Structures are given as C-alpha cells and as structure tokens.
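Novice: My questions concern the predicted model and sequence given below.
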Amino acid sequence: MSKILVTGGTGYIGSHTVVELQNAGYTPIVIDNLVNSNVGVLDQVEKITGVRPAFHQFDLCDEEKVHQFVADHPDVRGIIHFAAYKAVGESVQQPLKYYHNNFFSLVNLLNAYAGKPVNFVFSSSCTVYGQPDELPVTEAAPVKKAESPYGNTKQVSEEILSETAAAFSNYNIISLRYFNPVGAHESALIGELPLGVPQNLVPFITQSAVGKRGPITVFGNNYNTPDGSAIRDYIHVVDLAKAHVAAIRLLEKGNPNGNYDVFNVGTGQGNSVLEVINAFEDSTGVKLNYQIGPRRAGDVEQVWGDVSKSTNELGWKAELDISEMMRSAWKWEQYLKEHPLR
C-alpha cells in the first residue's frame, strides 16, 4: 500500500499511529527532530510490528530540508502532520515559540507539496472550540477566541488548511479535532513519554504513583461541574491512532464532503479530573496523593464532543473506556521503570 509521511512520528500519538498504519498495510516514513521525543521509540515500534519505519531527523521549520525530503521521496501519497508544540501552559508563557514552530512547520510542508496530489491529515484539537456554548460540541459549533496561544495555533492552522484546499485542488485535507489522548499500547512497549515534568494529567498521575513525582495538583475545584474539577473527553491513544488511519482511507476513496473536512475524535462523553483520579485508583488498586491548587491559565472549564459524524462518515468509533486507558498507562509506566528508554 501507499507510503505515508508521519511528522512527529516518534512522539506519543505519532508512534501509535505508525503502528496502526503498519498494521493496516501502509508504509510509514517518520520525520522528527526529537526535541520532545526519543529515538528509542523506533526500536519499540519494531518490537511490536516486526518492521522498523524509515526515519529522518530534521526540523520541519527548515524549509530547505523539507523541500529536499519531498524531492527525494516522490512516492509519498499521504501526510499525517503531528509535529507541533502542544503544552497549553507553556504556550501562555512562551507564545512566540509556539507560533514560530507550529506555523512554519505546516506552511513549509504545504509549500513543498504544492502541485502534487496528496492526502493530508492534520492533528488538530478541541481547543479550537474554546469554551463552547453547548455540549456536546459538534463540528458545526463556532470557533471562538482561543484560550491559549497553543489553541490559537490550531485555529489558524485550520484556516490555513481550509484556504489552501480552496486554492489548490490537489490537496485533500482532513482536520481531526481530538480531545485528550491517554493510555498506551497494549504491549506496554510504547506510550506517553514526556521530557521533564509532564504537562498533561495522566502521565503526571502515573509518574506520581511510581514515585517519580510528588503529589498531583488538581488545577481548580470551583468550576461549574458536578465535582468542581474541569471536565474533558479522554480518548485512548490507540483508538485515536486508528482514527488517523480511517481518515487516510477516506481521503483515498474520495471524501464526498469535498477536499477539506473536519471531524471530532473522542468518546463522546466527559470525565472530570477527579473522576480520572478515581478511575486510576479503581482500575489499578494504587492510591494517589493529590492536592487542590488554583486554576491554570488557558484551561477550559468543560468540553466533550459529539462524535456522530466520525461514526457515520469516517467509519470510526472509540472502543476503549477510561478504565482501560488508566490500566494501560500504568502498565507503560511500570515498563519504563524497568526498561528506561535511552
């Protein structure tokens, strides 16, 4: 089957998507600058699938290297673009870092493939909705002012892609607006591997439980939610990876909605931070030490998605529940304790 370029393919979601692409018969090619990932992930992917994906290490903000890659690989027929900075809190503190990386990497890719037929799947986010007026949020909901520079990069990137698709018929593009990916591969050979202190809830939970971190901080307990903590739609990373494969397949067949489309990718239900903590304790038998802290800048109170469009048109549906998300994340953390990636 066709070759698919996976940018950020040694990262958390990227590596799981590489596995699912190989399982589906595709040939993934990975580009990553390893700023927020580990090259040892390629060894882990090979252990799972028996095939080591081709790998190129460079920064997509380097326009010359991007054009050289495209010239050297004329048979690439699809792109799944993950490579971006993604920490909400950090983006508030360092907005220019996010605007430079997330925009230049995308524009360089689009320029390099101008005039070539290509199927393009963009890693977007539910942050484009801001704090929605109604829940669950549908793809038709208005895109509101972003709560963070990170969220703004996703909004503007979607605008760039929509306008590019309108101007160039050779591009067939899907933006996947997904929610909070958690969990790990069932083999426990790949999972979330944050460098430094985790910015996301679940890896901080597992690192706290294994003794790498101190108490967990719940950022705010006075939101307008049943238990006062923020609510998100958590999705198992393997389900999310399979959604990217489904998007490539839809683009290959020809999306009847035209050459630009968006899909929500989640479970369709929300869990609060405290519910996630309870789910971890219930599914693993491990008690957590947590404390309540102030709200965090850039955080949305609650958001979860209507995923009926993904079910009906993308042909995809999440299958793994919050308990499996927590079990697999904990299994991965225990694996790392015995087999640290280098």
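Specialist: It's in.
Novice: from here on, contacts and neighbour counts on C-alpha atoms
Specialist: Fine.
Novice: Strands of the chain, residue ranges please.
Specialist: In the chain, the segments counted as strands under DSSP state E are 3-7, 27-31, 54-56, 76-81, 118-125, 171-178, 180-182, 216-219, 231-232, 234-236, 260-265, 271-272, 290-293.
Novice: For the fourth one, give me every contacting residue.
Specialist: Right, strand 76-81. Contact with strand 76-81 is made by 2-8, 106, 117-123, 244, 248, as judged by C-alpha atoms under 8 Å, 6 or more residues apart in numbering.
Novice: again, only using 6 Å
Specialist: With contacts defined as C-alpha atoms under 6 Å, 6 or more residues apart in numbering, strand 76-81 is touched by 3, 4, 5, 6, 7, 118, 119, 120, 121, 122, 123.
Novice: Put this next to the previous one:
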Amino acid sequence: MNVLLTGGAGYIGSHVAVELLENGHDVVALDNLHNSDVEAVNRVKRITGRDLPCYVGDGTDPELLDEIFTEHRIDAVVHCAGLKAVGESTERPLLYYRNNLDLLMTLCEAMDAHGVRSLVFSSSATVYGDPGRVPITEDAPLSATNPYGATKLFGERVLADLAAASPDWRIISLRYFNPIGAHPSGLIGESPNGVPNNLFPYIAQVAAGRREKVLVYGDDYDTPDGTGVRDYLHVVDLARGHLAAIEHLADAYGARAYNLGGGQGTSVLEAIAAFERACGKEIPRQVVARRPGDIAVCYADPAAANRELGWKTTFTLDDACADTWRWQSANPDGFTDRA
C-alpha cells in the first residue's frame, strides 16, 4: 500500500513511518517542520534501509496536496500532523482551531478529489474530557476540557459526518493516550522545540542536566499520591497501532474509533521514579499549581483495539524510560540539524 503520512518528520510520525516501511508499505511524508526535523526522516531511512520521500510544506496547501496525490498514486492516508500542546491551546485557541481543523478538512477534500477514501486519523484521549469513570471505553461520553481536545473531538465529528454522507469512506480514528519512549535504536525520539510540553521529555532533559527540575503540576488531585494519573504507552506500540489500523481498513467502511493505551494509570511521581531507575540518578522536582485544562485521572480500556485490530502493547513503562534515556543520552540536543 502507498501511504501518505502527514506529520511524517514528527515524533509519532517518524515512528509510524518505521513500522509501515518495515512491514512492506511505501510511505510518502509531508511535514511543515514546525515542531519536527527533517533529520528524523533521514534516520528513518537508516533504520529501515528504505527510501522515504518527504515533502516540506503545509497540509493546508491544496496545490501541494494535489501534487502529492498526482505524483504518488496514494492508496491511504495516516494523518498525524497538527498542533498538540494542551497548555498552548488554552493560551492560543484560535491558532489551534484554525490549524488543526483546516488541516483535516483540506486533506479530506484532496483525498476525495483523487478518489482516496481510506484514512487513519490521529485523535486523542482528550476527547473524553474529564471522564466519569476509568478505564475509559470508546462508548464513554465525549467532551473536551481544552481547545486541543476540542479540535480532535470536532475532527472526529467531521469524519463521522463525511462517512455518513459518503459510504465508501473507510476511517479509523485512534484515540491516543500518552505516548512516551523512543525507538530502541536510539536514532529517533521526541525532540521538542524550546521547553517540552510533555512530562517525559522534560524529565529526560532534567536527568541530562539541561533543566534544573521537573515541575509537578498539582499534588492535590484525588489520586493515591495527589498527582495526575495518565496512561503511558511506548511510542513504538502506538506506531504499531497505526500499522494495525491501516491493515484493517479494507474491512472498515464507515468511521470507527479505537483507544490506544496500555490500560493502566501511572502518576507523575511514579513516572519520575521509573525514570530514576532508568538513568540511575535522582530527578529533582518541584510541585507547582495545576495547569488549566488538566484532569486528575485518565487511562484506557484498550479491549476493542485488542479484539478488532489485533493490537496490544508489548513494552513496559521501564522499557519506555530506558529507551527515552538512550535517546536523550545519544542526542542531548535532540536533532541538531534544525531546519
């Protein structure tokens, strides 16, 4: 299958590219390099020994999309591109609504024009808002507590309406929980611009001496140790979820959604302790006020993906911490070839 991968130079996209290429699919990447690096594409080529054409440009450009679909005879799309920081989305909501929804709708219009109607969409567990119960199943009520989550929720609604209007569409939305870790080779991993928005790259930078301490946002939640609880899964497991979804699309008419998570919760303090085991040193931390839009507890019931996609996690939290530390140690400044 010939797959267009938007956000293909990003943290998740680069790992998805590895899994697709290593399993016989051809991949064309598209990335605007806003929070990614073309060096990730070069390293994907090193890992897989395969070519990976990469277009540098914006997915909201219909002429660029038309060029890609015309030149490469795309069979399916994995849409990983988009802005993703919860905190930033509460500060700049218009940016998030404009970017993430425009990306999705422009992409779907291009797909429709070229007769490509198979899509895997990167959604998020944030579509569940503040869940009334855990573990969360796909039939839980949908809501959003921040603009980033709202863009994913609205995106799923757009896709559901599209599939209802045009029954030949095959759409799978993957509701990510919290991706962590890096490729075991140490060649690709999370390389954020500026201050990391996510917990694990921040912990890794503290462990490497790049930052003074981990900021723990709130220790007064209704959780066993007072800190927020999340479902962390290895990014390679997440990437394999995309592979499973792509290979399931032939029988997936309509729009469906699946949780991709490990099925258990880990608190911030437990996450820090796990990373201390991986790097062999103490991680300084400081408790500060809660962040707007954060919730207390969120973890998945992944049974539907286990059953219907044949997908399950294989890496542990300690595996993810070890791989993150390997990546951070080998690449202390992330990808240095910044575009």
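Specialist: In hand now; what should we look at? These numbers were taken from a predicted model, which means no experiment stands behind them.
Novice: among the strands of structure 1, which is nearest residue 47 of structure 1?
Specialist: With C-alpha to C-alpha as the criterion, residue 47 of structure 1 lies closest to strand 54-56 of the strands of structure 1, at 14.6 Å.
Novice: Quick check: that closest one compared with structure 2, mean distance?
Specialist: On superposition with structure 2, the mean distance recorded for strand 54-56 of structure 1 (mean C-alpha distance after the TM-score superposition for structure 1) is 0.7 Å.
Novice: Check which residues of that strand are buried.
Specialist: residue 55 (16 or more other C-alpha atoms under 10 Å).
Novice: for stretch 147-165 of structure 1, same thing?
Specialist: 147-155, 157-158, 160-162, 164-165.
Novice: next one: stretch 285-295 of structure 1
Specialist: Going by neighbour count (16+ other C-alpha under 10 Å), the buried part of stretch 285-295 of structure 1 is 288, 295.
Novice: How about stretch 36-51 of structure 2?
Specialist: 36, 37, 38, 39, 40, 41, 42, 43, 44, 45, 47, 48.
Novice: Residue 177 of structure 2: which of the residues you listed is nearest?
Specialist: Using C-alpha to C-alpha, residue 36 comes nearest to residue 177 of structure 2 of the buried residues of stretch 36-51 of structure 2, at 20.4 Å.
Novice: Next, the contact list for that closest one, please.
Specialist: Contact partners of residue 36 of structure 2, counting by C-alpha under 6 Å, 6+ apart, are 9, 10.
Novice: Ok, residue 254 of structure 2 next?
Specialist: Contacts for residue 254 of structure 2 (C-alpha under 6 Å, 6+ apart) come out as 163, 169, 170.
Novice: Kindly state which residue of structure 1 is aligned to the second one.
Specialist: In other words, residue 169 of structure 2. For residue 169 of structure 2, the aligned position in structure 1 is residue 171, judged by TM-score structural alignment.
Novice: cool, and residue 257 of structure 2?
Specialist: For residue 257 of structure 2, the aligned residue in structure 1 is residue 262 (criterion: TM-score structural alignment).
Novice: again, but for residue 208 of structure 2
Specialist: Taking TM-score structural alignment, the alignment pairs residue 208 of structure 2 with residue 210 from structure 1.
Novice: Distance of that match relative to residue 203 of structure 1?
Specialist: Taking C-alpha to C-alpha, to the nearest Å as the measure, residue 210 of structure 1 falls 11 Å from residue 203 of structure 1.
Novice: Those two: which is more packed in?
Specialist: Neighbour comparison, residue 210 of structure 1 and residue 203: the larger count goes to residue 203, with 23 against 16 (by other C-alpha atoms under 10 Å).
Novice: For the more buried one, which residues are in contact?
Specialist: With contact set as C-alpha under 6 Å, 6+ apart, residue 203 of structure 1 has no partners.
Novice: Repeat that for residue 4 of structure 2.
Specialist: Contacts for residue 4 of structure 2 (C-alpha under 6 Å, 6+ apart) come out as 27, 28, 29, 77.
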